[in-house]
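Colleague: my questions are about this predicted structure, shown below with the sequence.
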Amino acid sequence: MDAIDEKIIAELSRNARISHAELAHRVLLSRNAVRQRIDRLERQGHIRGYTIVRDEDSDTGDFVSALVLVYRQDRMRGGEVLAALKRIPEVVICEVLSGDFDLMVRLEARSLERIRGIWEDIAQMPGVSDTVTAFALSRVINRSRKARSEESEP
């Protein structure tokens, strides 16, 4: 990645819907060159997706959150479970754990029914031996990575 790639990523971080023409103007490249760089950044994994970020003020509480702790049948060869979880858009975090559980999966969905459906899908995945699910009742602290890094700056 070079400095122009960094500028492209910074602009897309501010506004993922920016047109290629506007982005090209901002980074002083042609529209086609910007498109090619974005395609390359996606292939290389520097850009892994585009998402919606809602302001805290606009949050109407219409999402249900749950943690699903997953036991895999084979910890060392459980890649198919991880691949399947990556395809579920409501999976917002998936972390490999030490200790009793293998994975911690955080789900956010619009309804309890959707969470239940995802939980059933996870429980039936080949390679999953058991799950434990806990629903979030309320959110007391919600710090984004960006907010945490800004707090630590002098």
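Modeller: Everything's here; your move.

Colleague: switch to C-alpha atoms for all contacts and neighbour counts from now on
Modeller: Noted.

Colleague: what's the burial count for the closest residue to Ser111 other than its chain neighbours?
Modeller: Computed as Cα to Cα, 6 or more residues apart in numbering, the closest residue to Ser111 that is not its neighbour in sequence is Val64, at 6.0 Å. Counted with other Cα atoms under 10 Å, residues neighbouring Val64 total 18.

Colleague: repeat that for Ile115.
Modeller: Burial of Ile115 is recorded as 23 neighbouring residues (other Cα under 10 Å).

Colleague: okay, and it sits in which element?
Modeller: Ile115 is part of helix 112-123, with elements assigned from DSSP states H and E.

Colleague: please enumerate the strands of this structure.
Modeller: 64-72, 91-96, 103-109, 128-135 (DSSP state E).

Colleague: about what we covered before: pretty sure the residue nearest to Ser111 contacts Arg114?
Modeller: No: using Cα atoms under 8 Å, Val64 is not in contact with Arg114; the gap is 9.1 Å.

Colleague: pasting the second one now:
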Amino acid sequence: MDALDRKILAQLEGDGRLTVTELSERVGLSLSPCHRRVRALEDCGVIRGYRAQLDARSLGLEFAALVFVTLTGSKAVAEFEQAVAALDNVIQAQRLFGEPDYLLHVVVRDLSAFQRFYDERLTTLPGMHRMTSTLVMKDVVANRPLTAAMAG
């Protein structure tokens, strides 16, 4: 991956709806080579797809929480991960080194919806040993482009 590929990626991260013509103009490359580079980045998995970023609050999902989970043991990992993947309100789940074992980012409509989700869904997950949560006050950095991290 060279500097031109990184420029292409930065432009697409900023606006995934760019046409190849617009993209080629922005990165200073003719149409065919630009298209080939984009296709190569897609084929090798650097570009995994294109999608719209939605605003949770505008969709009525005004409550966010971070839930930290510690499992009873390593035997429960696969079953726990499969169960978490089936929970639509968990918008991100990460396995961590050390304790806790997992960090879940949960979005719901309000506090009472979170309480129901916590009591009825999260506490019933397989292998659960301990769970703590904290409420998200506000997003300070969200959806930062990965190309920004590559530059650092």
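Modeller: Yes, it's here. None of the values given here were measured: they were computed from a predicted structure.

Colleague: TM-score for this pair?
Modeller: Here the TM-score for the pair of chains, by TM-score structural alignment, normalised by the length of structure 2, is 0.58; 139 aligned residues with a Cα RMSD of 4.2 Å.

Colleague: how about the strands of structure 1 in CSV, adding distance to Leu82 of structure 1?
Modeller: As requested, the strands of structure 1 are exported to CSV (distance: least, Cα to Cα, whole Å):
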stretch, distance to Leu82 of structure 1
strand 64-72, 10
strand 91-96, 8
strand 103-109, 9
strand 128-135, 10
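
Colleague: nearest to Ser149 of structure 1, out of those strands?
Modeller: For these, proximity to Ser149 of structure 1 was assessed by Cα to Cα; strand 91-96 is nearest, at 19.0 Å.

Colleague: what's near enough to touch the residue most central in space within structure 2?
Modeller: Closest residue to the average C-alpha location of structure 2: Gln92 at 5.6 Å, with Cα atoms, centre = their mean. The contact partners of Gln92 of structure 2, taken as Cα atoms under 8 Å, 6 or more residues apart in numbering, are Leu104, His105, Val106.

Colleague: out of the residues you listed, who has the most neighbours?
Modeller: Val106 (24 neighbours).

Colleague: quick one: that residue and Ser32 of structure 2, what's the gap?
Modeller: For Val106 of structure 2, the distance to Ser32 of structure 2 equals 43 Å [Cα to Cα, to the nearest Å].

Colleague: where along structure 2 do the helices fall?
Modeller: For structure 2, helices defined by DSSP state H occupy the ranges 3-14, 20-27, 31-43, 77-85, 111-120, 146-151.

Colleague: now those helices in a markdown table, with distance to Gln53 of structure 2?
Modeller: Converted to a markdown table, the helices of structure 2 look like this (distance: least, Cα to Cα, whole Å):
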| stretch | distance to Gln53 of structure 2 |
| --- | --- |
| helix 3-14 | 11 |
| helix 20-27 | 20 |
| helix 31-43 | 19 |
| helix 77-85 | 20 |
| helix 111-120 | 23 |
| helix 146-151 | 15 |
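
Colleague: which one, of these, ends up nearest to Gly127 of structure 2?
Modeller: Using Cα to Cα, the nearest of those to Gly127 of structure 2 is helix 77-85, at 6.4 Å.

Colleague: the closest one vs structure 1, mean deviation?
Modeller: After superposition onto structure 1, helix 77-85 of structure 2 sits on average 4.9 Å from its aligned residues (mean Cα distance after the TM-score superposition for structure 1).

Colleague: isn't Leu41 of structure 1 up against Gly49?
Modeller: No: contact criterion Cα under 8 Å: Leu41 of structure 1 and Gly49 do not qualify, at 10.8 Å.

Colleague: more neighbours: which of these two?
Modeller: Between Leu41 of structure 1 and Gly49, Leu41 has the larger neighbour count (other Cα under 10 Å), namely 17 against 8.

Colleague: contacts only, for the closest residue to the more buried one other than its chain neighbours.
Modeller: In this structure, Leu41 of structure 1 finds its nearest non-sequential neighbour in Ile47, 5.7 Å apart by Cα to Cα, 6+ apart. For Ile47 of structure 1, the contact set (Cα under 8 Å, 6+ apart) comprises Ile9, Ile38, Leu41.

Colleague: so how far is stretch 118-133 of structure 1 off the chain centroid?
Modeller: 20 Å (Cα atoms, centre = their mean, to the nearest Å).

Colleague: and the closest residue to Arg72 of structure 1 other than its chain neighbours, how far is that from Gly79 of structure 1?
Modeller: Once flanking residues are discounted, Arg72 of structure 1 sits nearest to Val128: 4.4 Å by Cα to Cα, 6+ apart. Applying Cα to Cα, the value for Val128 of structure 1 to Gly79 of structure 1 is 11 Å.
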